[in-house]
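> Any chance you can model this:
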Amino acid sequence: MAGNSSSPGTSVTARALSLLAAFDEEHRRLALSELTARAGLPLATAHRLVGELVAFGALARTSGGDYVVGRRLWDLGLLAPVQTGLREAASPFLHDLYGATLATVHLAVRDGTSVLYVDRLRGHASVPVVSSIGSRLPLHTTGVGKVLLAHAPAEVQDAVLANLTRVTPYTITQPGTLRRQLSRVVRDGYATTVEEMSLGACSVAVPLRRGEDVVASLGLVVPSLRTERPRLVAALQVAARGIERAMGPAAVQSWGQPV
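Now for the predicted structure:
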């Protein structure tokens, strides 16, 4: 259950937010009864608030009667600094990178102990890609995530290494192995994965810096890294340097990643 907001002192705002918080990666479509249970609200209260959220556009009702997150929230989310400043600075370089590689391009930041994808260009190759703009994935399973984890504060690294979930048979779940990989990421300036998030997909990623701080990561997803890794790393580094030059100080301060 997402939470319990049924106590008498809970504000209307908190109850409405609990309904929105009931949705996550595993619960993208909810019946009213499921939504009510996950929000911890009385049915009558949930029914009234859901109606208001649908009227506002924060929720939408499907033809089958379930509820999904509405377009209005997506439109509002695009106004967040993490979307606007970074995406605007990076956009032309992402398109150049895509044109040079025809691979799926990812732009990501760290959100706590997850990697948050703020932009993506889908490549031509038939490679399984599970990310989408606005989605979050485990830091230790992706190239962009490993870059961000390698440069994260020690307490973030400790929290991630204490809970290394397995996604595929190739996901790194041994803390010692991952720590050695993170050290190589810092030393070499890039990270790689081999089928650690989805079978048939490999990734390579580099950091985006502002001064000495790593504030984002830029990555590619490809079928294999056996022969193309040097070329892909070089292309990523050229694009990263261009994005870093394009980023203004005010934009970076507004979307620095949270601890």
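
> C-alpha from now on. contacts and neighbour counts both.
Will do.

> Show me which residues of the longest helix that the chain contains are buried.
Looking across the chain with DSSP state H, the single longest helix is helix 81-101. Neighbour-count burial for helix 81-101, with 16 or more other Cα atoms under 10 Å as criterion, is recorded at 81-87, 89-91, 93-95, 97-98, 101.

> Between helix 81-101 and the helix or strand just after that helix, find me the angle.
Where DSSP states H and E defines the elements, the next helix or strand beyond helix 81-101 is strand 104-111. Here the directions of strand 104-111 and helix 81-101 differ by 150 degrees (axes from the mean of the first three to the mean of the last three Cα atoms, to 10 degrees).

> next up, for comparison:
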Amino acid sequence: MNLIKNAPDEGALVVLSGGQDSTTCLYWAIQRWGRERVQALTFDYGQRHRVELDSARAIAELAGVRQTVLPIDTFARMGGNALTDDIIPESGVRADDDAALPNTFVPGRNLIFLTFAAAFAYQKGLAHVVTGVAQTDYSGYPDCRENTLKSLELALRLGMDSRVTLHTPLMFLTKAQTVHLAQDVGAMSALALSHTCYNGAVPPCGECAACLLRAQGFAQAGAIDPLIERTGRARADETVNQLTLC
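Below you'll find the predicted structure:
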């Protein structure tokens, strides 16, 4: 019996959060399918730092792809994590042998996001969904692991009678390798507009786990972070303007 009858046209939907990884994935998808066959989907899930949404919009505009912002307030209503509640994110990089999940983990977030993304792609006739999850530098989030994504893909295919494919181009890349990939696919200019900081700081705080991992990746890749270059220049210009007014 054929359980998968619906075969959408080629084309990809990228889950775009406005961060480093999803931005890199957006340009990876553009290189693979072409700009005209790629769309971006951003979730407004009640995240405290609305700058993420601003970044996602700016990046989609720069990339020249259609973006849809989908509101989901469920996670904010449930609370209990540092991304939606007034909770200070844990600092430092998680040790490999640390079994405890950080307070930035939002239970079920990627599962829900990708389910909505697959449903959206189905309606738009897109066969591929791209997400920036990674199992290498992933802070222990269980919904970023390959076995989780493979299981979800099978469930989506059966549950929607479709051939949707989940793509995770960063799954086994280190942050340094992700930087190299961003260079290869032409995403560096867009990374200047991205937002990673768990504390929502612009310029980035440089102390939270997300900032430390990002900085480590660029340092190991021997590259300058375009975001730090842009925000540092903006801060310097602001200082000059203030001194001029004094």
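
> Work out the TM-score between the chains.
Their TM-score after superposition, calculated using TM-score structural alignment, normalised by the length of the second structure, is reported as 0.29; 113 aligned residues with a Cα RMSD of 5.5 Å.

> I'd like to know which elements the longest helix of the first structure is packed against.
strand 104-111, strand 114-121, helix 229-246, helix 249-254 (3 or more Cα pairs under 8 Å, 6 or more residues apart in numbering; DSSP states H and E).

> Need the winner for burial among the ones you listed.
Of all those, strand 104-111 has the most neighbours on average by mean count of other Cα atoms under 10 Å, namely a mean of 25.

> quick one on the thing from earlier: closest one of the buried residues of helix 81-101 of the first structure to residue 156 of the first structure?
residue 82 (19.9 Å; Cα to Cα).

> And the closest one, how far from residue 149 of the first structure?
Noted for residue 82 of the first structure: a distance of 18 Å to residue 149 of the first structure, by Cα to Cα, to the nearest Å.

> The residue nearest to residue 209 of the first structure when sequence neighbours are not counted: how many residues sit nearby?
Ranked by Cα to Cα, 6 or more residues apart in numbering and with sequence neighbours excluded, the top spatial neighbour of residue 209 of the first structure is residue 215, at 5.7 Å. Burial of residue 215 of the first structure is recorded as 23 neighbouring residues (other Cα atoms under 10 Å).

> Where does residue 215 of the first structure sit: helix, strand or coil?
Judged by DSSP: H, G, I helix; E, B strand; the rest coil, the three-state class of residue 215 of the first structure is strand.

> quick revisit: for the helices and strands packed on helix 81-101 of the first structure, give me a markdown table that also has distance to residue 39 of the first structure.
Output for those, formatted as a markdown table (distance: least, Cα to Cα, whole Å):
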| stretch | distance to residue 39 of the first structure |
| --- | --- |
| strand 104-111 | 23 |
| strand 114-121 | 23 |
| helix 229-246 | 41 |
| helix 249-254 | 31 |
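
> rewinding a little: please verify my assumption that the residue nearest to residue 209 of the first structure contacts residue 109.
Yes: taking contacts as Cα atoms under 8 Å, residue 215 of the first structure lies within contact range of residue 109: 6.7 Å.

> Going along the chain, name the strands of the second structure.
Under the criterion DSSP state E, the second structure contains strands at 9-15, 38-44, 66-71, 126-130, 165-167.

> and the angle for the third one with strand 9-15?
Strand 66-71 of the second structure and strand 9-15 are oriented at 50 degrees to each other (the same axes, to 10 degrees).
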